[in-house]
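A.B. asks: Sequence isn't available, so here's the structure alone:
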C-alpha cells in the first residue's frame, strides 16, 4: 500500500492541510482546521484513513533566518503531533513566503477577498508540501 505525505500550515487561528497523491508527486489542499479545536483528532483520522507516513510542518522563519513567537507556537504544536504519532516521520520545512505565494495564486485565480481568507491556509499547506515533494526528486 502506498504511503502518503501530509503538510500542515499551522497558524494561531487556522491550520491548512494538504496531502500528496499516492505516488508522492503532487500536493493537493484538503482541509482547513480550527487551530483552537480538536485538530489532533482530525489529523488522527487522516493519518489512519489515508495511510500517512510523513507529516511536513511549515516552520515560519523570519527573513533574517531567526525564529519568532509564531515559530515557537508551531514548534509546540509539532511536539504534540510527535507525542500523538510516535511512528510518523515529522519534517520541519521552511515556510517563508508561502502565504504570499498562496495569496498570489488565489488572486490570480480570481478568488474574492472574502473567500481567500478561508482558503489561503490550505493553499499555503499545498505550497509547503509541493516544495517538499520537489526536494525529494532533486
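C.D. replies: Perfect, thanks for sending it. Keep in mind that what you see is a predicted model, and the values were worked out from it rather than measured.
A.B. asks: switch to C-alpha atoms for all contacts and neighbour counts from now on
C.D. replies: OK.
A.B. asks: This structure: strands as residue ranges?
C.D. replies: For the chain, the strands defined by DSSP state E cover 4-10, 14-20, 27-34, 52-59, 89-94.
A.B. asks: by contact count, what packs against the last one?
C.D. replies: This points to strand 89-94. The criterion is 3 or more CA pairs under 8 Å, 6 or more residues apart in numbering; DSSP states H and E, and the helices and strands that strand 89-94 contacts are strand 52-59.
A.B. asks: ok, now the first one?
C.D. replies: Using 3+ CA pairs under 8 Å, 6+ apart as the contact criterion, the elements in contact with strand 4-10 are strand 14-20, strand 52-59, helix 113-137.
A.B. asks: Most tightly packed of the strands of the chain?
C.D. replies: Taking mean count of other CA atoms under 10 Å as the contact definition, the stretch among the strands of the chain with the greatest mean neighbour count is strand 4-10, which reaches a mean of 28.
A.B. asks: before we move on, the earlier item: out of the helices and strands packed on strand 4-10, which is closest to residue 45?
C.D. replies: Shortest distance between residue 45 and the helices and strands packed on strand 4-10, using CA to CA, is found for strand 52-59: 10.1 Å.
A.B. asks: The spatially most central residue of the chain and residue 73: what is the separation?
C.D. replies: For the chain, the residue lying nearest the average C-alpha position, counting by CA atoms, centre = their mean, turns out to be residue 8 (2.1 Å). With the distance defined as CA to CA, to the nearest Å, residue 8 ends up 13 Å from residue 73.
A.B. asks: for residue 17, same thing?
C.D. replies: Relative to residue 73, residue 17 is positioned 17 Å away (criterion: CA to CA).
A.B. asks: here comes the other one, which I'd like you to weigh against the first:
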C-alpha cells in the first residue's frame, strides 16, 4: 500500500511517498500553492499516478499538545482532501518536523538556498516516516 505524506503550509505543500511495502518514506516534490481547487487537483493527479491508497497530513500542535488556528486550517484542508479524493486521510503530529528536517539538511552541509527549496518535502518525509514507524510497531 503506497501512502502519501503531506506537510501543508500557506505557500507550499511538501509531499513524500512511501515505498509500496510502506516501510520507508521518500521525498517527492514541493507543490507551490495557488488555489484550493488547483492544489487538490494536483494532489489527485499525483495520487492516481503514484497509486496512493492513503494520505497522512501533518497536524501542527502547540508544544503543550493543544491545537491552534493553524491546526484548524489543516483540518479543513484534510476534510476537503477526503471529499475530493475519496481516500482515507489521517493526521499525524508534526511538532518539530520542520526543525528535524532543517537539522538534517544542516548536518549534510546543504546550502541555505538549497535548504529553502527542499525543507518542506523533507518535513513531509519526517511526518510520513514517523507514521510508518508507528504502524509497524
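C.D. replies: Thanks, I have it. Treat the numbers as computed from the prediction; the structure is a model and nothing was measured.
A.B. asks: need the strands of the first structure in TSV with distance to residue 44 of the first structure, can you?
C.D. replies: TSV is the format used below for those (distance: least, CA to CA, whole Å):
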stretch	distance to residue 44 of the first structure
strand 4-10	12
strand 14-20	13
strand 27-34	13
strand 52-59	10
strand 89-94	14
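A.B. asks: Between the ones you listed, which one is closest to residue 112 of the first structure.
C.D. replies: Go through those one by one with CA to CA and the one that ends up closest to residue 112 of the first structure is strand 27-34, at 17.5 Å.
A.B. asks: Which residue numbers in the second structure does that closest one align to?
C.D. replies: Residue correspondence for strand 27-34 of the first structure in the second structure, counting by TM-score structural alignment: residues 25-32.
A.B. asks: residues touching residue 96 of the first structure, list them.
C.D. replies: Contact criterion CA atoms under 8 Å, 6 or more residues apart in numbering gives 59-63 as the residues in contact with residue 96 of the first structure.
A.B. asks: Can you check those and name whichever has the most neighbours?
C.D. replies: Comparing the contacts of residue 96 of the first structure on neighbour count, residue 60 comes out first with 27 neighbours (neighbours: other CA atoms under 10 Å).
A.B. asks: who are the neighbours in contact with that one?
C.D. replies: Residue 60 of the first structure sits next to 67-68, 70-71, 74, 94-96 when contact means CA under 8 Å, 6+ apart.
A.B. asks: quick one: it from residue 37 of the first structure, how far?
C.D. replies: For residue 60 of the first structure, the distance to residue 37 of the first structure equals 21 Å [CA to CA].
A.B. asks: go on, residue 20 of the first structure?
C.D. replies: 24 Å.
A.B. asks: before we move on, what about residue 121 of the first structure?
C.D. replies: Here the criterion is CA to CA. By it, residue 121 of the first structure lies 16 Å from residue 37 of the first structure.
A.B. asks: between these two, which one's more packed in?
C.D. replies: Set side by side, residue 121 of the first structure and residue 37 show more neighbours around residue 121, with 29 against 11, by other CA under 10 Å.
A.B. asks: Just to check, that one is in contact with residue 12?
C.D. replies: No: between residue 121 of the first structure and residue 12 there is no contact under CA atoms under 8 Å: 11.2 Å.
A.B. asks: Contacts only, for the residue in the second structure that residue 16 of the first structure lines up against.
C.D. replies: Residue pairing (TM-score structural alignment): residue 16 of the first structure is matched to residue 14 of the second structure. Applying CA under 8 Å, 6+ apart, one finds that residue 14 of the second structure lies in contact with 6-8, 29-31, 119-124.
A.B. asks: Now residue 14 of the second structure. Nearest residue, chain neighbours left out?
C.D. replies: Of all residues beyond its chain neighbours, the one nearest residue 14 of the second structure is residue 121 (3.9 Å), with distances taken as CA to CA, 6 or more residues apart in numbering.
A.B. asks: Give the equivalent position in the first structure for residue 65 of the second structure.
C.D. replies: Matched by TM-score structural alignment, residue 65 of the second structure corresponds to residue 65 in the first structure.
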